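> The following comprises the amino acid sequence and a computationally predicted model.
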Amino acid sequence: MANPFVARSLHRRLSVALGSLALLVGLLGALGAYLVVRSLGNQFNDDLQEAAAAVRRTPATPPTLPGGAPLPAKNVVVQVWGPGDGARPGHTSDPGVTLPRARPGFSSLEAGGQLWDAFALQAGDAYLQIAEQRRVRRVNAWRVALWAALPVVALLPLLVLIVHVTVRLSLRPLERLGQRAARADLNHLQPLEDKEAPDELRPFLDSINRMMDRLSTLIEAERRFIANAAHELRTPITAMQLQVDNLRQATPADRDGRLDELQRGIRRTASLIAQLLGLARAEMGGAQNAPQAVSLPQVVTDVIADLLPLAIDCGVDLGAERLDDISLVCAEADLRVLVKNLIDNAIRYGGAGASAGADGADCRVDVSVLREGASAVIEVADNGPGIPPADRARVFDRFFRGGAPDEEGSGLGLAIAQTLAANHGGRVTLAARPDGASGVVARIVLPIQ
């Protein structure tokens, strides 16, 4: 069970520790100042008492020390002028100090090279004047300052040690978290958990843990991708090895046919490798070309023109149905690959390589460019056999072909399309035709910037 008196907040913990130290130093400084001021008060009382007891009529000659030196002046001097007194007071506490008669109230006097702070008032027939040396006040001020600073200076090593220990103990959870983060690698992406971590680090730890979860997911996906790619490449490479062996043993009459088979195998393998590289580039999110304003109808018509020979070979009627004038700011090369993969997929799998659709009509692939609010939509509709609802969620998985008869397919086209659309803030969806006929409608939805 956690101790309720232990602060979980780094800010609170340091504030309490350093505030307590500051309070301790302040109390010790106040205690030293109090002792000094009380000592000064007692000294001032003694001076007043001595001055009051020494007030007497001024002698003709001030007393001197043996050897003729005058007595040192007292700190406080009390002088009284009677009605018949002249410039010199009739009574004084220090005959050795001759201060002029000051005006009533506070004033500064100078005598014997010393400055005095005096207060004078009229008391009946008498005129009273009390003076104190300014030097004494300065000395007393320095004494107070010294005693106030003495605790700080005396406790400075202890303060440094306590601050060092407090900060080190408070930051120890950071050291443990840093060590755990340093041990993380591709095989150990465990979340960073520390129940003693300060509250201020919780948002940072949550961000690090979410990042590790994403990295773990991506690494696992890449491992599956590599395993699937190795599996997919093993079959055509093995087939080509067998074809080469058969070609060596083939008769001159069979050699041309074996060479055609080998050429088709090489073409399929090259297409698979090209799609693997395209998927890797798409998932890295690094477009080869800088984003620029691209006319979406122009891209769609160019892709249709490029794929028209394939559509003719597959017996598919390929054309554009509606082209709204829309421009997007994106990488044109990525947009072309995105549109091409969906139309190519519709030709190969929607037409199913046959000369007629599922309902006996001619196979058609219609492409449209639509504006829907702040989004641009590219629709590719076919009237082929369609996709079972159970497979629609899986067709975007890598290497999934759903039993399609096209042996040259790699199952990567829709995966690449979905990745490229996500890189541009969009998505790709597949749905049944809204008119109830057989076939699939593929939609690319991209934001208009």
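Looks like it came in fine.
> rest of the way, CA atoms for contacts and neighbours
Fine.
> is it true that L328 touches P297?
No. Because the distance of 10.4 Å does not satisfy C-alpha atoms under 8 Å, L328 is recorded as not touching P297.
> ok, second structure coming up, stack it against the first:
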Amino acid sequence: MSLRRRLLWSLGLSFVFLWFSVAAIMYLHLNQQVVKTLDQRLASSANMVAGLVARRPEMLITSNAANPLLLEPESKSVACQIRSVTGEVLLQTSGARGASLSDSPPGYSMRTIGGDQWRIYTLQQDEMFITTADRMSDRRKLENSIILVMVVPFTLAFLGGLAVLWWGVRAGLRPLQYLHDQLRQRSSYNLEPVRVGSAPSELKPVVETLNGLFARVQRTVAREQRFASDAAHEFRTPLTGIKTHLQIARRVTGDRQQLALTNAEKGVVRLQRVTEQLLMLARLEQGVPCQEEAGSRVEEILENVLADLPDRSRVRIENLVPGETVGVPLTLASVALRNLIDNALKYSVKECLLAIDTEPAAGHGASVRFLVQDSGLAEPSVSDGAVEPSSTAAPVSHGLGLTIVETITTQCGGTLVATYNDMGGMDWLLHLPLASKS
């Protein structure tokens, strides 16, 4: 069931229940008040007749005791009788109804006269009984008229309330329907932010969360596209080299053949390294980075990085924090730093600088800062400024290795920031958290 129908049903049923409860209470109360008012009117009539008789007692003297009259012609809806304590009728309305009021007990009572029910009130005063009566059918007509006057506007208000409720629910959920229409008509490639005009305050967090999700998906898609491009490039280069050197080795002999085979072997080694990088990236994406305990000394990281590094002489190291321990597994820290140095050597015509120092606690705690600086392959063409490696860094400075570095830093609580330097290259700042001292 849709949210609109659920709201309409829940609110509508609650609305109907409340209104019918109020209507029932009002009907019962109004019916009691009408009956009470009519009974009071009946008693007031008897008191009025008693007052008139008390002021004009000569009214009781009649020349025709066999047919005492109070009113002529005969009334169809009311009747009255005055009788003595001995039962003698002194005055009465004409017809059978007046004569049928005899022997009525004092107070209110009901009697059937001529097939109609009558409401009777008898008042005892001095030596007389004064009886007044109303026909119940006429009283019910009056009651129904009064109730009808109450029910008609009540019913109109009830129906109008339901219509306003239906309109209010539809109008209130219109932004949600607009959001639904936007998402339904959107293509799978459209990751632009959703815009709902005058969205209510309750819907704004949903829209903001949805737009945040679209932004993260867009960054992920861009990263995956960049990763696919980098991986294809990383595979294409060694495969092309291996194919070329094998073709040369097939055509030549002697030392030239051995040189071609050696170069093909180097291509295989590079291809193997790329495959290992891909496997490590897959393990990092699955959230199982390493089985070893977190924590590695800076000297151990440098030893692992420089062990089989080509062009070792082109790397100048300035270690200002000997003995410090990084709160990252040794394998991951070594892979991250090795990839940064490989990237710097690849895109540098001069030597590269590796400077290591600590950074005071700020926000997430103290960290070890690894600065990898390259001189670039050409003169700088972009003004200095901070550049995020995952978004606006130079394309030539990106590769499969940097994607792994970004993944490692994200999972280990570190950061990676790139800035252009004055030499035309880039400064890669890798921040890894310090291990807690027990």
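Yep, it's here. Being a predicted model, the structure only gives us computed values, none of them experimental.
> can you map out the helices along the stretch 301-438 of structure 2?
Shown for the stretch 301-438 of structure 2, the helices assigned by DSSP state H, counting those that start in this stretch span residues 330-346, 400-412.
> Give the other helices and strands that the last one contacts.
Same thing as helix 400-412 of structure 2. Using 3 or more C-alpha pairs under 8 Å, 6 or more residues apart in numbering; DSSP states H and E as the contact test, the elements touching helix 400-412 of structure 2 are helix 204-251, helix 255-285, helix 330-346, strand 415-420, strand 426-433.
> Which one, of those, ends up nearest to S104 of structure 2?
Distances from S104 of structure 2 to each of these were compared using C-alpha to C-alpha; the minimum, 77.0 Å, belongs to helix 204-251.
> And the residue most central in space within structure 1, how close does it get to L192 of structure 1?
When structure 1 is reduced to its mean C-alpha position, the closest residue under C-alpha atoms, centre = their mean turns out to be F204, at 7.4 Å. The spacing between F204 of structure 1 and L192 of structure 1, counted by C-alpha to C-alpha, to the nearest Å, is 10 Å.
> Same check on Q249 of structure 1?
As defined by C-alpha to C-alpha, Q249 of structure 1 lies at a distance of 62 Å from L192 of structure 1.
> the more surrounded of these two?
More neighbours sit around L192 than around the other of Q249 of structure 1 and L192, counting by other C-alpha atoms under 10 Å; the figures are 16 against 11.
> On the three-state scheme, that one is what?
Following DSSP: H, G, I helix; E, B strand; the rest coil, we place L192 of structure 1 in the coil state.
> Under the alignment, what does it map to in structure 2?
In structure 2, the position corresponding to L192 of structure 1 is occupied by V194, as judged by TM-score structural alignment.
> what packs against the top helix by length along structure 2?
Among the segments of structure 2 that qualify as a helix by DSSP state H, the longest is helix 3-55. Applying 3+ C-alpha pairs under 8 Å, 6+ apart, one finds that helix 3-55 of structure 2 contacts strand 116-125, strand 128-135, helix 136-172.
> Give me whichever of these is most buried.
With neighbours defined as mean count of other C-alpha atoms under 10 Å, these peak in mean count at strand 128-135, which reaches a mean of 25.
> now the angle between helix 3-55 and that strand, please.
Counting by axes from the mean of the first three to the mean of the last three C-alpha atoms, to 10 degrees, strand 128-135 of structure 2 points 150 degrees away from the direction of helix 3-55.
> For strand 128-135 of structure 2, report the contacting residues that lie outside it.
42-43, 45-46, 49-50, 77-85, 101, 104, 106, 116-124 (C-alpha atoms under 8 Å, 6 or more residues apart in numbering).
> burial count for P203 of structure 1?
By the criterion of other C-alpha under 10 Å, P203 of structure 1 has 10 neighbours.
> between the helices of the stretch 301-438 of structure 2, which one is nearest to L278 of structure 2?
Of all the helices of the stretch 301-438 of structure 2, the one in closest proximity to L278 of structure 2, counting by C-alpha to C-alpha, is helix 400-412 (8.0 Å).
> that older thread, export the helices and strands packed on helix 400-412 of structure 2 to JSON lines and tack on distance to L354 of structure 2?
Supplementary listing: those in JSON lines, determined by distance: least, C-alpha to C-alpha, whole Å:
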{"stretch": "helix 204-251", "distance to L354 of structure 2": "25"}
{"stretch": "helix 255-285", "distance to L354 of structure 2": "22"}
{"stretch": "helix 330-346", "distance to L354 of structure 2": "8"}
{"stretch": "strand 415-420", "distance to L354 of structure 2": "14"}
{"stretch": "strand 426-433", "distance to L354 of structure 2": "10"}
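> from these, which stretch is densest packed?
It is strand 426-433: most buried of those by mean count of other C-alpha under 10 Å, with a mean of 23.
> how big's the offset between it and structure 1?
Its matched residues in structure 1 lie on average 4.9 Å from strand 426-433 of structure 2 after superposition (mean C-alpha distance after the TM-score superposition for structure 1).
> Can you give the distance from that strand to the centre of its chain?
Counting by C-alpha atoms, centre = their mean, to the nearest Å, strand 426-433 of structure 2 is centred 40 Å from the centre of its parent chain.
> cool, stretch 180-192 of structure 1 as well?
Counting by C-alpha atoms, centre = their mean, stretch 180-192 of structure 1 is centred 20 Å from the centre of its parent chain.
> What residues of it count as buried?
A181, L189, P191, L192 (16 or more other C-alpha atoms under 10 Å).
> so how far does stretch 263-272 of structure 2 sit from its counterpart in structure 1?
Between stretch 263-272 of structure 2 and its aligned partner residues in structure 1, the average distance after superposition works out to 1.7 Å, using mean C-alpha distance after the TM-score superposition for structure 1.
> out of the helices and strands packed on helix 400-412 of structure 2, which comes closest to A362 of structure 2?
Of those, the one closest to A362 of structure 2 (C-alpha to C-alpha) turns out to be strand 426-433, at 11.2 Å.
> what does that closest one contact?
Contacts to strand 426-433 of structure 2, defined as C-alpha under 8 Å, 6+ apart, come from residues 326-328, 340, 365-376, 409, 412-421.
> Nearest to L38 of structure 2 among the helices of the stretch 301-438 of structure 2 would be which one?
Checking the helices of the stretch 301-438 of structure 2 against L38 of structure 2 by C-alpha to C-alpha gives helix 400-412 as the closest, at 86.8 Å.
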